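# A predicted structure for the sequence below; I have some questions about it.
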Amino acid sequence: MIKQIDNRGPLFILSAAAFLSVLDIFIVNVALPTIKKDISATEADIQMVIAGYLLGYAVFLITGARAGDYYGKKRVYVISMCCFTLTSLFCGIAQTPMQLNISRSLQGISAAFMVPQSLAYIQLLFPDQAARVKALGFYGSVAGIASVIGQFLGGFLPEVHFSNVLFAHMDGWRLIFLINIPLGIAAATTAYLYLKESKVAPTGKFDFSGVALLSLALLFLVYPLIRGRELGWPLWSVGLLVSSFLLLYGFVKHQQAKMKRGLSTLINVYLFRYPDFKMGLFIALFYFIAQDSYFLITGLLLQDGLNVSSSETGLLFVFQGIGYVLGAVISVHLIGKYGRKIIQLAVLLMMGSLVLHGILFSVSGLDWYLSYPLLLMYGVGCGSVLPSIMSLALQRIPGDLAGSASGLYSTVQQAAIALGIGITGGVFFSFLEEQTNKAAFVNAYIGATGVNILALGAVLFFLYRLPKELKPELLPEKA
């Protein structure tokens, strides 16, 4: 007999998915230099530690959401939480870069099945709109807290050393994955005991062919961007890049053909008839290319280039998190009054912060401690932009398409982060060329930051192109 508690209890249980999935995106950022040294990883290997997780997450996110309809949300949530916990163990005990990257990819796939169930459950547990908004707000705040805690722990844990017999040979960075184990066990157990199973309502067959096409397209796009540079751009890497665009084109045509035949599809191509949704996807693409690659190159510069400790680097990124919270709180009130101008100003603030980053690190004699206010400034910009761009993309999507639209948006978001790691990280390492002096790191940082500034410039362009108002006769008619 399943025990029942009020909806606040299940909300805490379900929020564990948000906490763990976001924690494992941010917790590795600061720890990467330590991981690289300990397992003798290459530059491409450490890029894949982030990109592998995000690719697994992105490719299976929509499929994960559909799985709950077929097999029951509780069942999928508990199983995927157990898989996430197990793959976290594999990450923590990995001895080679290949073992770590395979485990990280599986961890991302587990998150892709876990997170959609938690969001869907909130819709069921809180049918009242006002209560649902509060619940989703709490869920989102848990994710925000996880990003800040992740960056702090990612800097602190690598400096933890065990001296007793049991853990004599365990390096501290492994704890960034192993701490998921007690949390995951607690979340899976409480979910099994206290969550009520949802009704199973399958609507057609899984689009396995669509999953395969999208998986290959994203893999062929990101993997050669990361590995190709390190190997001197062999012919196979160029071939994969070309193939990725052909596969993406084929994927869209494949989805269109299946929709015309009335078959289940991975995405609803009807969504692309909404101009603001299309612009919103471009905004998300370029924004997330810039945002998370920032942590990769800044962490590498501070630790490997400026000899800042991992704990101090983690504390610096916490300031970015504080700025994010401030920006999110302030922008909620300002955007309601001034509209997208606030978002555009926030993007300019991020771009200005990045320019000042380059000046600070390149001017000899300036102390790196001055980067605290710059990270705070960057965080304020992020906090003002990120919560709003999804709303801009989805604002005119009808209710029956909202689930498909949010799933596609989230897929683009995760894939863009992986793409940013490949592009911006690749530019950073291309400039560095295995040099270890401060000047080389600073030059590499400025070159890679230039890519991120260009990406944010593209965000401004698409924000400008975003339709302000659509007349009713210009809205698409359903087929």
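Received, thanks. Numbers count the residues shown, from 1 in each chain.

# Only C-alpha atoms from now on, for both contacts and neighbour counts.
Fine.

# Could you double-check that Ala94 sits in contact with Arg104?
No - taking contacts as CA atoms under 8 Å, Ala94 lies outside contact range of Arg104: 10.2 Å.

# In terms of neighbours, single out the busier of those two.
Counted by other CA atoms under 10 Å, Ala94 and Arg104 do not tie: Arg104 has more neighbours, with 28 against 17.

# Got another one to weigh against that:
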Amino acid sequence: MTSQLLGTPGPHAPTTTEARQGKRTTKGTGWRALPFLALAQFMVVLDGTIVNLALPRLQLEMGISDSTRAWVVTAYALVFGAFLLLGGRISDFWGRKRTFITASAGFAAASLIGGLAQQPWELIGARALQGIFAALLAPAALALLTVAFPGGKDRGTAFAIFGSISGVGAAVGVLLGGFLTEFVSWRWCFFVNVPIAVIALLGVWSLVRESKAAGSTKYDWPGVVLAALGLGSLVYGFANAEHGWGAVDSWGFVAAGALLLVLFVAVERKVKNPLLPLHVATERNRGAAFLASFLAGAVLIGGILFINFYLQIVLGFAPFAAGIASLPMTVVLIITAGIVAKNLPRLGAKVPSALGPVFMAAAMLWLTRVTPDGTYAVNMLPALVLMGIGLGLVFVPMQNLALFGVDKDDAGVASALVNASQQIGGSLGIALFSTIAAAAASAAGGDTLAALTSGYSMVFLWAAGVAVLIAPIALLLIRIDRKTFSGTSDTPHTHLG
């Protein structure tokens, strides 16, 4: 058990006493390493939103045009999404600890460059570098967690903590970005990553030994190129769709991305050492988790964006006040995730995965009642509480299920697929919801507060529809029983792979 987490097998088969001691050692090491692994995931998700509230002031100080401003956000998402699968395979082949440490150091350096940038191209380049290192860091962190907690109740609890970070990081990014921009400087939206990355690096360096895939470590370069171009094209097309689907740089890139990914699947079926072994993605239980992560990412990232638009533009909240206003969702999410984790062996994956989307949809439907003269207590607070409950119910079982039964040699690439699902879902959510909001606002009369609110209301209605789709996916595709899922069954869970 120790060798599964921390490195290669020892020179002799362990005795019963040694095995028990190794199990206790692994368990203790895993729990000590968990805060540092979760911290890295927190940083990666944080950087998807922390710059958003800083954009207006950043643009003014650096003299950036409106068209260039969008690249401050898009560059990170584009590179992150494009290289996630490669990052997962690098962590499997090169070593997960080595990849984690390198990526943490690189992310800190890229953040420092972004904070010191004097020219727009320097800032955008730093964001792209952050995306590259995030594509290495995120799958390495989740792969290390997967190997550290191979099954049982401890795995559920560890994944609950790690999984809730996705929702917490996005919400805290808004809060922290607003605070730093308003009271310090937008540059600290970059500098803040440096101590976080260093702490995570030192923790993993001191607590975790190396783990990597056994056997052949040849890279599937045709798959690498097709996956990077396909995922990158999708993210780029979705990002540009905010300005309308009629342009070639929106629908054209989305279509090209879809075609490239079809070719990628065809290649993966033929090559000897695929970048993405298809059984990782196509097993029905894990497939449900990846689809749910995709849709939940769209609702979470897209929904948070328009919740903050309403708070700041319509209700007139300052950036930091808007961040504070979103805290109830974060607090409720953490509480719900803890409750779900504790009861996950009894509940199984299907029940919370199907129930969570109902709460998410209810939150979005409540938000459709927003008005120009609305109030936070009436229009927003109940929805934020419902959203926190829904996300906590969905993220905990889905993070567990997405990596359940995956061979430890494929832990990195499976972890990358979870992150890629959420990233692409979030990009699609922002693009789709931005287009819907613009069309609805235009039909309602332009840029007045009433028209903007009408656009936001339509966005929340569509977001409710997207959330509802998660429930039938969970009900129809999840077939794993509670005992197998909780690790208490006599049947080895590796049969899912």
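Alright, I've got the coordinates. Since the structure is predicted, the reported quantities are computational estimates derived from the model, not experimental observations.

# List the TM-score for the superposed pair.
The TM-score (TM-score structural alignment, normalised by the length of structure 1) is 0.80; 454 aligned residues with a CA RMSD of 3.7 Å.

# Give me the longest helix you can find in structure 2.
helix 411-444 (DSSP state H).

# Now do the buried residues in it.
For helix 411-444 of structure 2, burial by neighbour count (16 or more other CA atoms under 10 Å) applies to 411-442, 444.

# From the contact counts, what lies against it?
helix 66-94, helix 120-148, helix 221-240, helix 278-282, helix 284-309, helix 381-402, helix 449-468 (3 or more CA pairs under 8 Å, 6 or more residues apart in numbering; DSSP states H and E).

# What are the buried residues along the second one?
Applying a neighbour-count criterion of 16+ other CA under 10 Å, one finds 120, 123-148 buried in helix 120-148 of structure 2.

# Kindly report the same for the fourth one.
If you call a residue buried by 16+ other CA under 10 Å, then helix 278-282 of structure 2 has these buried ones: Val280, Ala281.

# mean deviation (superposed) between it and structure 1, please.
Superposed on structure 1, helix 278-282 of structure 2 shows a mean distance to its aligned partners of 3.6 Å (mean CA distance after the TM-score superposition for structure 1).

# That helix packs against which elements?
Using 3+ CA pairs under 8 Å, 6+ apart: helix 278-282 of structure 2 touches helix 284-309, helix 411-444.

# between the helices and strands packed on helix 411-444 of structure 2, which gets nearest to Val172 of structure 2?
helix 284-309 (11.1 Å; CA to CA).

# Next secondary structure element downstream of that closest one?
Toward the C-terminus, helix 284-309 of structure 2 is succeeded by helix 319-325 as the next helix or strand (DSSP states H and E).

# what about that following helix, how far off from structure 1?
For helix 319-325 of structure 2, the mean deviation from structure 1 after alignment is 0.8 Å (mean CA distance after the TM-score superposition for structure 1).

# Just after that helix, pick out the following helix or strand.
Downstream of helix 319-325 of structure 2, the next assigned helix or strand under DSSP H and E is helix 327-347.

# List the contacts of the helix or strand just after that following helix.
Going down the chain from helix 327-347 of structure 2, the next helix or strand is helix 350-367, by DSSP H and E. With contact meaning CA atoms under 8 Å, 6 or more residues apart in numbering, helix 350-367 of structure 2 is reached by 340, 379-380, 382-387, 389-394, 397-398, 457, 460-461, 463-465, 467-475, 478-479.

# angle of helix 350-367 of structure 2 against helix 449-468?
Counting by axes from the mean of the first three to the mean of the last three CA atoms, to 10 degrees, helix 350-367 of structure 2 lies at 170 degrees to helix 449-468.

# Need the counterpart of Ile93 of structure 1 in structure 2.
Aligned against structure 2 by TM-score structural alignment, Ile93 of structure 1 finds its counterpart in Leu116.

# Val254 of structure 2 contacts Ala239, correct?
No - Val254 of structure 2 is beyond contact range of Ala239, at 9.9 Å (criterion: CA under 8 Å).

# Looking at structure 2, name the residue matched to Ser353 of structure 1.
In structure 2, Ser353 of structure 1 lands on Ala363 (TM-score structural alignment).

# Once you drop chain neighbours, what's closest to that match?
Ala383 (4.2 Å; CA to CA, 6 or more residues apart in numbering).

# cool, Gly52 of structure 1 as well?
Closest residue in space to Gly52 of structure 1, ignoring its immediate chain neighbours: Ser105 at 4.7 Å, by CA to CA, 6+ apart.

# show me what contacts the alignment partner in structure 2 of the one you found?
Under the alignment (TM-score structural alignment), Ser105 of structure 1 maps onto Ala128 of structure 2. Taking CA under 8 Å, 6+ apart, we find Ala128 of structure 2 in contact with Ala75, Tyr76, Leu78, Val79, Phe80.

# Considering those, which is situated nearest to Phe190 of structure 2?
Tyr76 (12.5 Å).

# To which residue of structure 1 is the closest one aligned?
Aligned by TM-score structural alignment, Tyr76 of structure 2 pairs with Tyr53 of structure 1.

# roughly how far apart are its match and Leu241 of structure 1?
20 Å (CA to CA, to the nearest Å).

# When these two are compared, which one has more neighbours?
Tyr53 (27 against 21).

# Is the more buried one in contact with Ile109, as I believe?
Yes - using CA under 8 Å, Tyr53 of structure 1 is in contact with Ile109, at 7.5 Å.

# So which residue is dead centre in structure 1?
For structure 1, Gln414 is the residue whose C-alpha lies nearest the centre (CA atoms, centre = their mean; 4.6 Å).
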